[in-house]
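Asks: A predicted structure for the sequence below; I have some questions about it.
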Amino acid sequence: MSSRTMQHGNLRMSLPEGWSDATQIVAVGPMEKGFRSSLAVSSEPSAPRESLERHAARVLPMLHKVTEQFQLVSEGPATFGTQSGFLREYTHVARGVKLAQLQFYVMSGGLVHTFTYTQLAERMAMSRPTAEKLFASVLLGNAPVATPMSPRVRPKGVHFRFMRSIAA
């Protein structure tokens, strides 16, 4: 599939010159204390010769700019299921609510796919296994599918030098 073609499920579209796939697929979890965790997926063409680490570094200032009270918790290389990528965890405030997000960046077929899991900050530690299972189930290209029964996958090499305590 060319970078001018987008696909989601059985939908496939050719895009005009200058357009790119900005698909947002959102899955939501069950309602817990008035909040639903969510997973959003977006894809964008990768910059020439840009690594995932450089891509993550390039988008970091934008996260600071577009989120209120942004606080980086950790970031670094990670593997979930068959996908190796770059994982970033951070907190921010939206509409007066403190949220935590895990962003897993994966490069495939000339695209950077960003999987963003969002949860209430005080519940992230408890729901992290759900995010990890979602990330481990990602299938890009012809990679084998990870099943829900796969053992829990832990990030490899995540750097916690940015670890800060998250106040509830």
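Replies: Cool, the structure landed.
Asks: C-alpha from now on. contacts and neighbour counts both.
Replies: Fine.
Asks: Give the next helix or strand downstream of the helix or strand hosting residue 115.
Replies: Using DSSP states H and E, residue 115 sits within strand 111-120. Sequence-wise, the next helix or strand downstream of strand 111-120 (DSSP H and E) is helix 124-136.
Asks: hold the first one in mind and look at this next one:
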Amino acid sequence: MPSIDDLSARYGDCYRKVERVEIDPERFEKGVARGDDGGWGVGALVVHDGRGLFVREGETWLLPGGRLEAAETPEAGARREIHEETGLDIDIVGLGAIAEQTFVRRDSNASYEFRFVTFVARPTEPRSVLRSGPTDPAIDAVEWFSSVPEHTFDRDLVRRLFGTYV
């Protein structure tokens, strides 16, 4: 996995968000069990015709993405995740944001770090946007929006990206 500085150098400046988040012990243990300690996630704001692509899990809208797999580049991971969740193939056109989060267990100060890279992308074949739909059973819906929907995870960050790229 390249460093955050390597990604920034390759794509140029992007929005960087660094935060420390206190979480309850149960949620902390779930993260550790998933192997989030030092983990990376990747995804993309996929843009087409003045709209962005979102997936919904339960009541929450998200940009499509997920965990980076071993020996996978961030770009390859983002392409794989978008295809798995939406059925679309994408071209990455830039780097939108890097979020660095330190999760701290509320009762002990134990912590783990997680980084999420959000690329900016477009569908490889514009006609394919009509065929997009959930292909992952964890995804309840895939939709294109001209503005950021309510109940979007990390809505401030996504609104910032939308304002820049959509």
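Replies: Perfect, I can see it now. It should be emphasised that the depicted structure is a prediction, and the values quoted were computed from it without experimental measurement.
Asks: Quick check: TM-score for this pair?
Replies: Once superposed, chain against chain, the TM-score is 0.32 (TM-score structural alignment, normalised by the length of the second structure); 102 aligned residues with a CA RMSD of 5.7 Å.
Asks: Can you spell out which helices and strands pack onto the strand holding residue 115 of the first structure?
Replies: In terms of contacts (3 or more CA pairs under 8 Å, 6 or more residues apart in numbering; DSSP states H and E), strand 111-120 of the first structure is packed against strand 35-45, strand 97-108, helix 124-136.
Asks: ok, residues contacting the longest helix seen in the first structure?
Replies: Using DSSP state H, we find that the single longest helix of the first structure is helix 52-66. If you take CA atoms under 8 Å, 6 or more residues apart in numbering as the criterion, helix 52-66 of the first structure is touched by 46-47, 70, 76-77, 85-86, 105-107, 112.
Asks: Return the set of buried residues in it.
Replies: Neighbour counts over helix 52-66 of the first structure (16 or more other CA atoms under 10 Å) mark 52, 55-56 as buried.
Asks: now those as TSV including distance to residue 93 of the first structure?
Replies: As requested, those are exported to TSV (distance: CA to CA, whole Å):
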residue	distance to residue 93 of the first structure
52	26
55	24
56	21
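Asks: what about residue 93 of the first structure, distance to residue 120 of the first structure?
Replies: Plainly put, residue 93 of the first structure is 10 Å away from residue 120 of the first structure if you go by CA to CA, to the nearest Å.
Asks: between the two, which one's more packed in?
Replies: Applying other CA atoms under 10 Å to residue 93 of the first structure and residue 120 shows that residue 120 carries more neighbours, namely 22 against 16.
Asks: ok now do that one, which residues does it touch?
Replies: 35, 37, 97-100 are the contacts of residue 120 of the first structure under CA under 8 Å, 6+ apart.
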